Structure formats: structure tokens, C-alpha cells
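Chemist: Fold the following and give me the result.
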Amino acid sequence: MIIIGAGIAGLAAGCYAQMNGYRTKIFELHNQPGGLCTAWQRRGYTFDGCIHYLFGSGPGQPFYQLWQELGAIQGRQFVHHDQLTTPYQYWQRIYGRAIYNAEEIQESGILIDQLEQFYPGIKADIEFVDVATPLSYERYTGNWQGSSCGWLLNKQTMPLLITGLPKTLPGLHHFYQIGQWVEPGGSVPVVAMSGRNIIQQICHEDRKTFMTTIPQ
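Modeler: Take a look at the predicted model:
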């Protein structure tokens, strides 16, 4: 089985393929695996490739078993932060006015205060703050109304969480698409589940029982 891309979806697919007896090779253009969950360093600073939503990953939540099967959370603890969300229309309305910058400063202050509760002393270590609003995401990524995950959930896209998008292309046999852009909703857990689901589908097509294991 050839997997193109060593992002979270590709890595998850490779893990589940191995669990089910498939031989795999993963090809990646970058010099390290992880896709958008990688980071780079410059002048002593580390920059994340993107924000990483891990909702639903704690004990008793939908994606907890997924991370257990992948051996990703053994010995680790999840810290849940309150999610700060503001409507696109609000930022669009105040754009270009003094209140826009004031709101950015206020939002960053709230977030830093929350981080300080979990990581005492982090406020003193912060040298520079840059705030991304929905307009920032729209400008740099082209995502509709600045959706941070690429998919903005609304009346049109919400049903796709259930029905999903096609994972195959006409005329290409044994070719499957996985990852961020074929899984409405986005986030790291959903992308990893995309890799799991496609191997489960392939097992079904091959009339094999889909198997999972939890590393100790």
C-alpha cells in the first residue's frame, strides 16, 4: 500500500494498515513527518505550522480510543482550555477602525490570563503577541469567512459531517483520498480518524475483519 503524504491522516492510515496486515510505504515531500502539525525554528524561536484542535480527545470522549490505538496519548494528559470564538461579521464590521486593534489586544489578554492559570510564569516569557482574527484567516488562507479548519460549519456543510465526501475519483481504481479537505469539520482528531476510516473501508472491500490494537 502506497501512502502519499506523511501528515496526520497518512500516518494514521499507515498505522491502521499495518495493524491489519498490509505492507505500507509512506512518501513525504518534507524532510520530516507530521504535515501541518510540524514546526520550524528561526533565530531561536519555534513556530507551529498551524493551530491544532484536539477537541473530543479526553477520557470518555469520542476520539480518545483513536489516540489510544495510535499510541499517541499513553502517559500524557489533556488540558482543556475554553474555546474563544467570535463571529466573522463582527470583525468585518469593525475592520479599519480603532476598536479593531483594541479588540485584538483584549482577546490576547484574556487568552494569556487563561494560559497563566495552567502554566504559571508564561506571561513573563512572552516577548511578542500577534492576534489572528477570522479576517486574518480569510486573508492568508482564502478560507470562507475565515474558518480556521478550512470548513465552516453551517446549514449546508453540517450534513456532510454525517454523509461525508467521496473518497475516490472516477477512473482511478484503488485510489483513496483522506485528510483535511475530504473531512468536513477539520481538526487533528478528525483528520486522524480519516486515516482510520479509509483502512476500515479497504478491509471491508477486501473482505477482511478490521482489527485494532492498543499499544501498552
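
Chemist: Going by C-alpha atoms from here, please, whenever you check contacts or count neighbours.
Modeler: Noted.

Chemist: Downstream of the longest helix along the chain, the next helix or strand is which one?
Modeler: Secondary structure of the chain per DSSP state H: the longest helix is helix 98-118. Using DSSP states H and E, the helix or strand that directly follows helix 98-118 along the chain is helix 122-125.

Chemist: what distance separates that next one from the middle of the whole chain?
Modeler: Computed by CA atoms, centre = their mean, to the nearest Å, the chain-centroid distance of helix 122-125 equals 26 Å.

Chemist: and that helix, what does it pack onto?
Modeler: Helices and strands touching helix 122-125, by 3 or more CA pairs under 8 Å, 6 or more residues apart in numbering; DSSP states H and E, are helix 98-118.

Chemist: buried ones in the helix it packs on?
Modeler: 100, 104, 107, 112 (16 or more other CA atoms under 10 Å).

Chemist: Please, where are all the helices along the protein?
Modeler: Secondary structure of the chain (DSSP H): helices located at 8-19, 64-69, 88-94, 98-118, 122-125, 134-141, 160-163, 188-205.

Chemist: Run the chain-centre distance for the second one.
Modeler: Right, helix 64-69. 15 Å.

Chemist: what do you get for the third one?
Modeler: Helix 88-94 has its C-alpha centroid displaced from the chain centroid by 25 Å (CA atoms, centre = their mean).

Chemist: quick one more, to check against the first:
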Amino acid sequence: MKHKCGDAIVIIGAGIAGLAAGCYAQMNGYQTQIFEMHDRPGGLCTAWQRQGFVFDGCIHYLFGSARGQPFYQLWEELGVVPQQQFVHHDELLRVSEPDGKTLIVYSNPDLLEQHLKELSPLDRRLISDFCMGIRTFTRFDLSLLQQQPKALMQLGDWGKLARKMLPFVCPLARWGNLSAADFAEKFQDPFLRRAIPQMFGWEDIPVMVGMSLLAYMHTKNAGFPLGGSLQFAEKIADRYLELGGEIHYESQVEKIVIEKHQAIGVRLYNNEECYADRVISACDGHNTLFSLIDRQYVPREIQRYYDGHLPIHSQLQVSLGVNRDLSAEPHWTTHLLAEPVVIAGEERYEIGVKHYCFDPSLAPQEKSVLMVVLTTNYEYWQRIYGRSIYDAEEIQESQILIDILERFYPGIKDDIEFIDVATPLTYERYTGNWQGSSCGWLLTKQTLPLSIKGLPKTLPNLRNFYAIGQWVEPGGSVPVVAMSGRNIIQQICREDNRIFRATIPIFTQRI
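Modeler: A predicted model of the protein is given here:
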């Protein structure tokens, strides 16, 4: 069966990038349809309910949560703010040793500086420089790098961008080429040398990125959306539908239809076809390049991005529904272990634990959601997938973690009402993401230059095809992939000699 869409755009994937592209396309007079393999929107920006508990799988903080701050306008156009409420934390997380010594990563640079100097007076100068960097980044507009499609920028545009970036060139160069693990080696204090690699969540993160996060938390521009990631994604899906778009759920694309080196539509696994003037892939990059289209259209330099040399983030998430109110506990603590523990075939020297009591909608009254997320090896889980040992391994690893949690929360074993385990194979099964990656390419000092310039959004020998989302915007943060969808419609408007327009919902204008 063949469905003709007319003068239209077909979008593959109803994640944040695909929904954003659909919204902006509809704003600019294009007729769009989104084909989504799952039964709900959001892609990786999701959550799931189990026995009254909501386990969130994505957003820890969202840039753009404060009016007048970078990325706020984006969420305003997509119908999220100002009605969306946010929780703003005064600290990002804590890093604690078995003896109780603790690093508190305050978002306020003054408090953080005082605290760090109390922990290590010998490192005063390094600490002062670091906290001064955070203060500097409170004035840095991270959205500058995404406000205009790179493909459309001319010499004058690059000059304007350079002038805006000029005050931040030195701190960007200094802190962008330094990972948290590299930074830790500069400290004299033994505890901080162990704790600093964990202070932003993972040790390979560029310090500049961590500084920007703390800076935006300090300016109240990095809040957690109440209701969680799925409700957040559903707001954008509602905006898209209100604009006249269509979403086809449980409709997985098998192939992009190509004629005469031009993308003209998609074919689904049920053999239905939908034709359009353009095709935008907002789904997994590996599947797009090596399955949905013929490899002949993919230049070798693009294929090389998927040869294994770039880091990705496959994770194991153990979520617990607990009959205990943990709201008096720090919401996120990384515990440094006295002895390593083997989980999923790897030695672990620290365990990060989060609870979500700051959002009462995610658990029944006086109960809590407790979560442990670890990086893990995709191949480890892939080797045993589909066999009984896979389920047994999920149970075993969750029990190991629960035994560790008993040390930090005595009696917690008896309070657990539900256990949910998500492996990289879970993410792969529900989202189609290559190797179960939770954020495309992991943002490290290696991939930071790619995140600034982005990866190619088009292919040289295939017309009317476009790629957006986390696989062409390394780092994969929610606002960046949403901007990816916005930018591709700006590019398409330029190709069609249309003036790009972005509107704000009427209900938003009245607030």
C-alpha cells in the first residue's frame, strides 16, 4: 500500500529531535508525518511506570529552564515553558568516602570555593582558578553554537560568532581540553584526587562542560522538569499535533526509498510506503547509514565515525521502588568504595546513587524512587541476550548493588517493593540506538571539537535526505538535539527561499 503525503516531509523518529523538526516544519507551512517504532514519543527522553513508581530514564537537568536565559526561547516555541515547573538544586551531587569525608559540589561558586579550600588548603590557587571559571561561564551563552545551521553560515556570520565568543576563548581552551580525571591529577589532596573525577558524573567529561553545568545551575537555568522526562516529551508531542502534524506509532521504517539518487519517502516493515519531498532521519545514526539507506551513499569519512574509535555511553540502570521517604537524604551521592566490586564483568570503584523525592509525582506518598546508573560494556550483555542467563545476570547484578546500598541505607532491602533493570539491550530494543547508547557519542575532550562543529547533516550524493539528533550533534543533550531539529528546518527554508518563522503558542503569550 502506498500513501502519498504531497508536498511534505517524512521524519523518522519521535524523539526530541524529530518532534522539534516536526514542530518547526509545521510552523513554516510544511506537511509532516513522523514514523515512530515505539508506542510513545520521546525516544531516549522517557520514563516508565511500575507499580505506582515512575522510573526516569533521561533528564537530570535541563538547560533553558529560566526565562531570558539560553535555550529558554527554544522550549517556549516548543510549548514546554512557562507552564512547565522545575526543581532547582543547590548542589549537583556529593562524592563520599567510606570514612564519611565528603565533597559537596555546590552550584554556587562562592560556596564551592569555600568548601574546597576547607577540604584542601594546599590547593587554594587551583581551586580559585576553577571557581573563577564557573563564574565566567555564568555569562556564556551555550546556545550560540546552535543558533544558526553551520551549513548556512557565511564569513560574516562566523565573524559575529567569533566576536561573541572572544571573551571566553581562553577559558574554553584551558578547560575544554582538560577532562575531570586530568583535572584531579593537579590536586595535592589525596581525597580530592579521588573525588574530583566523579564531581560531574563521569570522569571523561571536559571540565568546561562541568563548569557550564554548575554555572547554569547557579543561574537557575538547569532545572529538573517536574513530572519527569516522558511528560516533558509529551508536551512537545502535543505541540506538534496542535500544529497539524501526524505521528504514526509502532511504525518502524525498514528503508528510505531512493530514486535517481534522491530520497523520496520511506517503506515500513509492513510494506506500506509514504512518499514525500524530503526525508529527515531523527533516529539512530548507525541504523540510518548502514540499513535504511545504501552504503554507497555514505562517504568513508562518515563511516569512520562508527568504527569504534569514538566513545559512546552504554549503561546499566537499576531502579528501585522503595517504601521509605528518602527526602532528607542528598538527592545524588557517588560513594567511593573501600574495595572494588565486580559488576557485569568490570571492577567498580564507585557507585552513584540518586533518589527522586524532590519530585513527588514519581512515587506514592512517603515512598521513593532510588536509582543506580553505571556505564557498562555492550558486548557483555549482547553475548548473553536471548538466553536464560541474561535474566539471571540482571537479577544477580541488581542484588549485588542492593547489598551495597544496604551499607548506605541500613534496612533498605526490606523496604524494596519493586526492582527494574535496564541494560544496553533494553535501550536498544526500545529505541533502536546502536549498542544501547543513551546519548549518542559521549561528550569527552575527544568529541568536544565535533560537538562544536557538528557532524554532516546531509550526504553529498543523496538529495533531499537530512540527519539530525544526537548522532550528528555529539554530546546528545536534550536542548542540543532540539536545536538540531530547529536548524534543519531553517536550512530547508533557505533551500526553498522561504523566510523561517518560529511561533509561540497563544497560551504561552498570555502568561
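
Chemist: Please convert the helices of the first structure to JSON lines, extending it with distance to residue 150 of the first structure.
Modeler: Formatted as JSON lines, the helices of the first structure follow (distance: least, CA to CA, whole Å):
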{"stretch": "helix 8-19", "distance to residue 150 of the first structure": "16"}
{"stretch": "helix 64-69", "distance to residue 150 of the first structure": "22"}
{"stretch": "helix 88-94", "distance to residue 150 of the first structure": "14"}
{"stretch": "helix 98-118", "distance to residue 150 of the first structure": "22"}
{"stretch": "helix 122-125", "distance to residue 150 of the first structure": "30"}
{"stretch": "helix 134-141", "distance to residue 150 of the first structure": "8"}
{"stretch": "helix 160-163", "distance to residue 150 of the first structure": "14"}
{"stretch": "helix 188-205", "distance to residue 150 of the first structure": "12"}
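
Chemist: winner for burial among these?
Modeler: A comparison of the helices of the first structure by mean neighbour count, using mean count of other CA atoms under 10 Å, puts helix 8-19 on top with a mean of 23.

Chemist: which bit of the second structure covers that helix?
Modeler: Taking TM-score structural alignment as the measure, the second structure aligns residues 16-27 with helix 8-19 of the first structure.

Chemist: Off-centre distance for that stretch?
Modeler: The answer for stretch 16-27 of the second structure is 18 Å, by CA atoms, centre = their mean.

Chemist: which residues in the first structure does the helix or strand where residue 103 of the second structure lies align to?
Modeler: Residue 103 of the second structure is part of strand 102-106 when elements are defined by DSSP H and E. Alignment note (TM-score structural alignment): strand 102-106 of the second structure is unmatched in the first structure.

Chemist: what helices or strands is that strand leaning on?
Modeler: strand 91-96, helix 109-119.

Chemist: report the angle between the axes of the helix or strand following the longest one and helix 109-119?
Modeler: Following the chain from helix 109-119 of the second structure toward its C-terminal end, the next helix or strand by DSSP H and E is helix 124-137. Between helix 124-137 of the second structure and helix 109-119, the angle formed by their directions is 170 degrees, by axes from the mean of the first three to the mean of the last three CA atoms, to 10 degrees.

Chemist: Run through who's touching helix 124-137 of the second structure.
Modeler: Helix 124-137 of the second structure has contacts (CA atoms under 8 Å, 6 or more residues apart in numbering) with 109-110, 112-113, 116-117, 168, 171, 187, 211-212, 214-215.

Chemist: And stretch 5-20 of the first structure, by the same measure?
Modeler: Contact partners of stretch 5-20 of the first structure, identified using CA under 8 Å, 6+ apart, comprise 3-4, 23-29, 33-37, 70, 178-179, 188, 191-196, 198-199, 203, 210-213.

Chemist: And for the nearest residue to residue 30 of the second structure once chain neighbours are set aside, the neighbour number?
Modeler: Excluding its sequence neighbours, the residue lying closest to residue 30 of the second structure (CA to CA, 6 or more residues apart in numbering) is residue 8, at 5.8 Å. Using other CA atoms under 10 Å, the number of residues around residue 8 of the second structure comes to 20.

Chemist: now swap in residue 384 of the second structure and tell me
Modeler: Residue 384 of the second structure has 13 nearby residues by other CA under 10 Å.
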